[in-house]
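**Student:** Provide a 3D model corresponding to the input given below.
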Amino acid sequence: MSSQQSTQTMKPATAAKKLGVYLPATPTEFQEGVVTRAELNELQAEPPAWLRELRANGPHPRPVVAAKLGVSIAGLARGGVTEALTTEQIEALKQERPEWLEKERATQAEVRKEAARLKDAQKEKQQKAERGGGRD
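**Tutor:** Model prediction:
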């Protein structure tokens, strides 16, 4: 009996998320098809023109927009950004520096600072435990 490996497939939405692109902006064939793991790997290794264009100019999905602006996805929503944005629109927001964006960037900076502090505290606690454990 031969064990035949089944081809792993994913929905277009999942593939788009893994590729970091906005699904409605992808070609119809991509949106209506099924993507295999091998096809996804090929798209990542050698992106076609449409994928390079989407990654460069958008429209970008909210996680990418949030990362480019230096805020959280929730921060985008609080700022009223609920749709995908193009690179040009993101750059315009960076230039305009609206109050909500500055506030959300500051909030995100505090969140990162606190996460780093907690990580350092955890690391220090672990080191103390390792040093203390060998004294018995």
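
**Student:** contacts and neighbour counts: CA atoms only from here.
**Tutor:** Will do.

**Student:** in the chain, where's the longest helix?
**Tutor:** Counting residues, the longest helix found in the chain (DSSP state H) is helix 99-133.

**Student:** what residues sit buried inside that one?
**Tutor:** By neighbour count with 16 or more other CA atoms under 10 Å, helix 99-133 contains the buried residues 101, 104-105, 107-108.

**Student:** now do stretch 43-57
**Tutor:** Across stretch 43-57, burial judged by 16+ other CA under 10 Å covers 51, 54-55.

**Student:** try stretch 11-30
**Tutor:** With burial defined by 16+ other CA under 10 Å, the residues of stretch 11-30 counted as buried are 12-13, 15-16, 19-23, 25-26, 30.

**Student:** and whatever helix or strand Glu29 lives in, what does it pack onto?
**Tutor:** In the assignment (DSSP states H and E), Glu29 maps to helix 28-32. Identification of packing neighbours for helix 28-32 by 3 or more CA pairs under 8 Å, 6 or more residues apart in numbering; DSSP states H and E yields helix 12-19.

**Student:** what are the contacting residues of the helix it packs on?
**Tutor:** Applying CA atoms under 8 Å, 6 or more residues apart in numbering, the external contacts of helix 12-19 come out as 22-23, 30-35, 40, 44.

**Student:** now, the most widely separated pair of the residues you listed?
**Tutor:** Using CA to CA, the two most remote members of those are Glu32 and Gln44, lying 19.2 Å apart.

**Student:** to compare with the earlier structure, here is another sequence to fold:
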Amino acid sequence: MTARKTPQTMKPATAAKKLGVYLEATPAQFREGVVSRDELNALQADPPEWLRELRRNGPHPRPVVAAKLGISISGLARGGITEALTTEQIDALKAEAPDWLERERATQAEVRREAARLKETRPE
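**Tutor:** I've put the predicted structure just below:
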């Protein structure tokens, strides 16, 4: 007698995080159900139009916004950005280049330089 394998499932919030999309912008069907590992793999391999559209135009979750701006998530908070932004809003912020964004980019660049320096000095 073999035990039946139950498919591994996750909450929609976890699946949205893994897909890099803002949960509240996903279709109701996605938000209200559970997502199996196979469904997640299928969404990643062949994204439906709604997923391609969200990835292209947003709204994007904070980690994606931070990455697109070249700053940390903490830097977003310090800059007063607490909500999801669309690609258009991100591009407008980049074009406007407010002082806080330039400071955060400089801070992030310094953090990366320091991390690279530490990596070089550590013995293998």
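
**Student:** that older thread, how about JSON lines for the contacts of helix 12-19 of the first structure, with distance to Arg117 of the first structure added?
**Tutor:** Shown next, in JSON lines, are those (distance: CA to CA, whole Å):
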{"residue": "Tyr22", "distance to Arg117 of the first structure": "34"}
{"residue": "Leu23", "distance to Arg117 of the first structure": "37"}
{"residue": "Phe30", "distance to Arg117 of the first structure": "43"}
{"residue": "Gln31", "distance to Arg117 of the first structure": "42"}
{"residue": "Glu32", "distance to Arg117 of the first structure": "45"}
{"residue": "Gly33", "distance to Arg117 of the first structure": "45"}
{"residue": "Val34", "distance to Arg117 of the first structure": "43"}
{"residue": "Val35", "distance to Arg117 of the first structure": "41"}
{"residue": "Leu40", "distance to Arg117 of the first structure": "37"}
{"residue": "Gln44", "distance to Arg117 of the first structure": "35"}
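
**Student:** and those, which is closest to Gly132 of the first structure?
**Tutor:** Nearest member of the contacts of helix 12-19 of the first structure to Gly132 of the first structure, counting by CA to CA, is Gln44, at 47.0 Å.

**Student:** toward the C-terminus, what is the element adjacent to the strand or helix carrying that closest one?
**Tutor:** Assigning secondary structure by DSSP H and E places Gln44 of the first structure in helix 37-45. Using DSSP H and E, the helix or strand that follows helix 37-45 of the first structure in sequence is helix 49-57.

**Student:** about what we covered before: average offset between the helix holding Glu29 of the first structure and the second structure?
**Tutor:** In the superposition against the second structure, helix 28-32 of the first structure averages 0.3 Å from its aligned positions (mean CA distance after the TM-score superposition for the first structure).

**Student:** hmm, who's touching that helix?
**Tutor:** The contact list for helix 28-32 of the first structure, computed with CA under 8 Å, 6+ apart, reads 12-13, 23-24.

**Student:** now, which of those sits nearest Pro63 of the first structure?
**Tutor:** Distance to Pro63 of the first structure, by CA to CA, is smallest for Leu23 among the contacts of helix 28-32 of the first structure, at 12.8 Å.

**Student:** sec struct for the most centrally placed residue in the first structure, please.
**Tutor:** Geometric centre of the first structure, nearest residue: Pro63, 4.7 Å, by CA atoms, centre = their mean. Secondary structure, DSSP: H, G, I helix; E, B strand; the rest coil: Pro63 of the first structure is helix.

**Student:** contacting residues for it?
**Tutor:** 72-73.

**Student:** any idea what it aligns with in the second structure?
**Tutor:** Counting by TM-score structural alignment, Pro63 of the first structure corresponds to Pro63 in the second structure.

**Student:** roughly how far apart are the closest residue to Gly33 of the second structure other than its chain neighbours and Ala45 of the second structure?
**Tutor:** Excluding its sequence neighbours, the residue lying closest to Gly33 of the second structure (CA to CA, 6 or more residues apart in numbering) is Pro12, at 6.8 Å. In this view, Pro12 of the second structure and Ala45 of the second structure are 18 Å apart by CA to CA, to the nearest Å.
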